[in-house]
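**Q** missing the sequence, but the structure's below:
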């Protein structure tokens, strides 16, 4: 495995931490809506809860990314962020008041906000512009492997103990705790010096946007337009359910999608370093459009499996790749801020996307939602293909 020589100790540690954390979160992801309904949450309240939690995580990413860049420290942000997410799991089972659940879910997402920019900056620092795709790909692969193991454990457990949702929340604390323990093996590099700077405001990412390189702005605008139409995976799962597939099949297909995503992330990262990050991202968007148009017109179970396979490849070709791409077109000292700013805007877009998708679905039916998303994606592909210079493909850094 010549590939593994690029994977440093820090990247291994971060990847394991992500694997355990994702395992904990994904054990709960497929059952979360069911659990919330059993304790009396309405579907509207579930939507509000998820949207709020995601938006908070997104906005805090840029703030903590900036704090991390300024302090010259990465590790404390990573450890504290993963710690909060671990604590939040058992909290959701302890009390069932809506406000408390809201609080626990928010703490979980807030933890994500605290750690993301710093974590991605460490990954970026451990890579050269030529190995960005590989490093981010490896991390995504390990992270997504957690998303395979988690639901599998949940399915097996619920098979033997149907409807015993509460215990799953306590069980999810264990991998979360493991993640925190592993994160204490991380060490900050000695050469990182703090930048003497006045205090950081929560909306400081708006300032970064003004100062960022024009290449960064152009890229992020394209990514955000896509994000504003890229609704939650839950809509694809709902569509599968609408076609008459039972719960086990739907959770099974979700696990299958994550498995594909995990398996192809590293090969796609290696390929992206060869052909260029932008080309790989456009390839991913093309698959996404195929899936959304395809899901509109099919009623065939086997086609659904094919589309979820393609969806896994799409995720691998865009998720880590977009961050690697951004880290290549921003100044090294601003990496966490640049990725945090993008993630901040992205989660606001995701909030818009899922609300928009829900609204179109409610008014005009599922097909309208999927066709709208497909058309918007084609427009973004055209934008990246014809209106963005290929400067980035050569993986030049703008230092």
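**A** Right, received. Where do you want to start? Every value quoted in this text rests on a predicted model; they were computed, and no experiment measured them. Numbering: from 1, shown residues only.
**Q** use CA for all of it now, contacts and neighbours both
**A** Fine.
**Q** List the residues that contact the residue nearest to residue 35 when sequence neighbours are not counted.
**A** Spatially, and ignoring its direct neighbours in sequence, residue 35 is nearest to residue 165 (6.5 Å; CA to CA, 6 or more residues apart in numbering). Residues in contact with residue 165 (CA atoms under 8 Å, 6 or more residues apart in numbering) are 31, 35, 158.
**Q** what comes into contact with the helix or strand hosting the second one?
**A** Just to be clear, that refers to residue 35. Element membership for residue 35 (DSSP states H and E) is helix 32-38. Contacts to helix 32-38, defined as CA under 8 Å, 6+ apart, come from residues 43, 46, 165.
**Q** between the residues you listed, which is closest to residue 380?
**A** The shortest approach to residue 380 among the contacts of helix 32-38 belongs to residue 46, at 30.3 Å (CA to CA).
**Q** and the closest one, how far is that from residue 304?
**A** 26 Å (CA to CA, to the nearest Å).
**Q** same thing with residue 115?
**A** Taking CA to CA, one finds residue 115 at 35 Å from residue 304.
**Q** Check residue 116 too.
**A** Distance, residue 116 to residue 304, using CA to CA: 32 Å.
**Q** dropping in the other structure now:
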């Protein structure tokens, strides 16, 4: 079989000049939805570790278990979201919309919880469930809307827009806290309103079907505006026909199994961004007001690199950038073991941004062409579930190690684990062509 990670299938007919070079409208619309939604979610994410650890007094072990538990719940729901999206000819937008709405409503749960542990847990669970439901259908829409040889760029554009929201969210949270004298409730109210706006953008601008940009009647990837004359040569469909010999179950494909295994191994050695930010805050003795600004460095780097790295992955293959991204994360862990100084903190945030730029969308672009179109959302959900469940283990394990050994020994152990996982993934991940 052929793993389309570097270009078109050898037997595919030539594409007419200019066709498929523009980012499909569906990808842009989904990027706008993610941008607005990430402003909402990152407002809460930026203040949540501080709120739970410093405000409510949770220990690092309790926080790590809570974060890992809810990420695990997200993972399991992704399977359901992917399965529902693939049924009935593709319900990707509907399923994704339910997920976005559930996450927006979770902000009201945080507001009404009033510091009660049970209410906070329920609100966080609702947010993670919403994220779990929407992620696979959204990524499947992107994968089905762009030609295989441009998937890295398409996911890069989407992730860049998504990260713009992640960049703006902490700034909005910082402004709200500054204007309201550290009133967390005000952050939750603004986050809820912005989340509803994201749902509205999805309904208005993302088409209900798959494979066509919003507002056009052309197949995805043609780049033709509505009302434009048809090209002299009929464009090839955005997604090339899949080989008929593929087996229906995603995990029955040996290539896909290897991708899932490598992603899970690396996920188990990932400790979570919240811990990194807490380590930076404690090491530099930052005041609580400045804590929401820490994610901005990583988000800015991710925003700048997402599209260029995606284009590089399309040209050179997606395996190497994915592994190099985890190498950057390993360098971030090692940097944090050094004495806490501002240059080391800035370098840590830059390396974290490089990690996300080289792994998040690149992994979806790597796995997408392996899966048949009618089962792509479900297959991507399996991949995301395996990775998220592995990160549950990593978050809980690091929280326990921090509580028992202290932050620096725990971080050194995490670096060793990531180095071992990286070496294993280098051998497991498939090359660009697999017989």
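**A** It's in. On a predicted model such as this, the values are computed, not experimentally measured, just so you know.
**Q** where does the TM-score land?
**A** The TM-score (TM-score structural alignment, normalised by the length of structure 1) is 0.88; 378 aligned residues with a CA RMSD of 2.5 Å.
**Q** re the thing from before, between residue 46 and residue 304 of structure 1, which is the more surrounded one?
**A** More crowded of residue 46 of structure 1 and residue 304, by other CA atoms under 10 Å: residue 304, with 20 against 16.
**Q** Return the residue of structure 2 aligned against that one.
**A** Under the alignment (TM-score structural alignment), residue 304 of structure 1 pairs with residue 345 of structure 2.
**Q** what's near enough to touch that match?
**A** The contact partners of residue 345 of structure 2, taken as CA under 8 Å, 6+ apart, are 280, 336.
**Q** Am I right that it is in a strand?
**A** No. Secondary structure assignment (DSSP: H, G, I helix; E, B strand; the rest coil) places residue 345 of structure 2 in helix, not in a strand.
**Q** Now the one helix or strand residue 356 of structure 1 maps to on structure 2. Mean distance?
**A** For residue 356 of structure 1, the enclosing helix or strand under DSSP H and E is helix 335-364. When structure 2 is overlaid, helix 335-364 of structure 1 sits 1.2 Å from its aligned residues on average, using mean CA distance after the TM-score superposition for structure 1.
**Q** in structure 2, what residues pair with that helix?
**A** With TM-score structural alignment as the criterion, helix 335-364 of structure 1 aligns to 376-405.
**Q** Show me which positions of the matching stretch end up buried.
**A** 376-403 (16 or more other CA atoms under 10 Å).
**Q** secondary structure element for the most centrally placed residue in structure 1?
**A** Closest residue to the average C-alpha location of structure 1: residue 319 at 6.7 Å, with CA atoms, centre = their mean. Assigned by DSSP H and E, residue 319 of structure 1 falls within helix 301-328.
**Q** Following superposition onto structure 2, what is the mean distance for that helix?
**A** Mean for helix 301-328 of structure 1 is 1.1 Å (mean CA distance after the TM-score superposition for structure 1).
**Q** so how far is that helix off the chain centroid?
**A** On the basis of CA atoms, centre = their mean, to the nearest Å, helix 301-328 of structure 1 sits 11 Å off its chain's mean C-alpha point.
**Q** thinking again about what came up before, and the match of residue 304 of structure 1, how far is that from residue 272 of structure 2?
**A** Counting by CA to CA, the gap from residue 345 of structure 2 to residue 272 of structure 2 is 16 Å.
**Q** Residue 207 of structure 2 too?
**A** From residue 207 of structure 2 across to residue 272 of structure 2, the span is 34 Å (CA to CA).
**Q** How about residue 138 of structure 2?
**A** 23 Å.
**Q** more neighbours, the two?
**A** Shown here are residue 138 of structure 2 and residue 272; by other CA under 10 Å, residue 138 has more neighbours (23 against 18).
**Q** What does that one correspond to in structure 1?
**A** By TM-score structural alignment, residue 138 of structure 2 lines up with residue 119.
**Q** Would you enumerate the residues in contact with its match?
**A** 14, 74-75, 78 are the contacts of residue 119 of structure 1 under CA under 8 Å, 6+ apart.
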